[in-house]
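Asker: coords please:
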Amino acid sequence: MPKPKPTDPSEYLPLPPLAFHILLCLGEGERHGYALKREIVKRTEGRLNPGAGSLYGTIQKLLEQGLIEESGERPDPHLDDERRRYFRMSELGLEVAQAEAARMRALVELSETRFGLGEPA
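Answerer: Okay, the predicted model is just below:
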């Protein structure tokens, strides 16, 4: 019998960077895998450029965790490749992304305090 998925978003933290970037992209709407890759590369100015194995492995893990789900909706067939799988963020995925952003914010605030990186006087 499979282990039940956690329902507390904090149990998924910290998220791996690629997983968080995928959730960030899906926060803007549904995307297929290659569109996710392009957006991540653009957003990170090429610093994060996942290969197919990393990207689709992370997508599969997010699907298994219930943080994203496959979408049954398709764009106009003339504008799309029928082989593409589209993904969207689940409600749990949104909660986990929000918890990760809050965790990162707290870490940045601590770093600013510890290392004097606050606003210039």
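Asker: Please make it C-alpha for all contacts and neighbour counts, starting now.
Answerer: OK.
Asker: ok, the residue nearest to the spatial centre of the chain - contacts?
Answerer: For the chain, the residue whose C-alpha lies nearest the mean C-alpha position (CA atoms, centre = their mean) is Leu23; its distance is 2.2 Å. Leu23 sits next to Ile68, Met89, Gly93, Leu94, Ala97 when contact means CA atoms under 8 Å, 6 or more residues apart in numbering.
Asker: now the other sequence, so there's something to compare against:
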Amino acid sequence: MSERGMQELALLLLTALANASRHGYAIAQEVKAMTDGRVAPRTGALYGALDRLLAEGLIRVEREEVVGGRARRVFALAPAGRERLEEEADRLAATVREVRRRLADGATALT
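Answerer: Predicted coordinates:
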């Protein structure tokens, strides 16, 4: 497991694909919904990140289709992506546990 955390956009893209295959626009909408609008990836950033995740073998192109005369790729989480996402979830959970422990210790020290 990597000690360094995953970039937020990569984490969100993998999370958006964890339960369903999606095309680029649907992924962007899912990220926006998951973050209550805090993260709304621009087209260039979205497809740049998707290309990096493809190159790393974390996602795959499930199929290509033509909709309204335009080509569209549908992406899916690859097995390596699912594993990396699980590792990142474990790392984040451990960090949150430590934050909560220290906050509780700090609250106790203040009383």
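Asker: Select, from the contacts of Leu23 of structure 1, the two members most distant in space.
Answerer: When CA to CA is used, the two most widely separated members of the contacts of Leu23 of structure 1 are Ile68 and Ala97, lying 11.0 Å apart.
Asker: For the residue nearest to the centre of structure 1, pull up the helix or strand it's in.
Answerer: Using DSSP states H and E, Leu23 of structure 1 sits in helix 17-26.
Asker: What is the corresponding segment of structure 2 for that helix?
Answerer: Alignment of helix 17-26 of structure 1 against structure 2: residues 8-17, by TM-score structural alignment.
Asker: Pull up the aligned stretch in structure 2 for the longest helix belonging to structure 1.
Answerer: Across structure 1, the longest stretch assigned as helix under DSSP state H is helix 91-115. Equivalent residues of helix 91-115 of structure 1 are located at 79-103 in structure 2, counting by TM-score structural alignment.
Asker: what's the mean distance for that stretch versus structure 1?
Answerer: Once the two models are superposed, stretch 79-103 of structure 2 sits on average 0.3 Å from its counterpart in structure 1 (mean CA distance after the TM-score superposition for structure 1).
Asker: What are the buried residues along the helix holding Leu23 of structure 1?
Answerer: Within helix 17-26 of structure 1, the residues that count as buried by 16 or more other CA atoms under 10 Å are Leu18, Ala19, Phe20, His21, Ile22, Leu23, Leu24, Cys25, Leu26.
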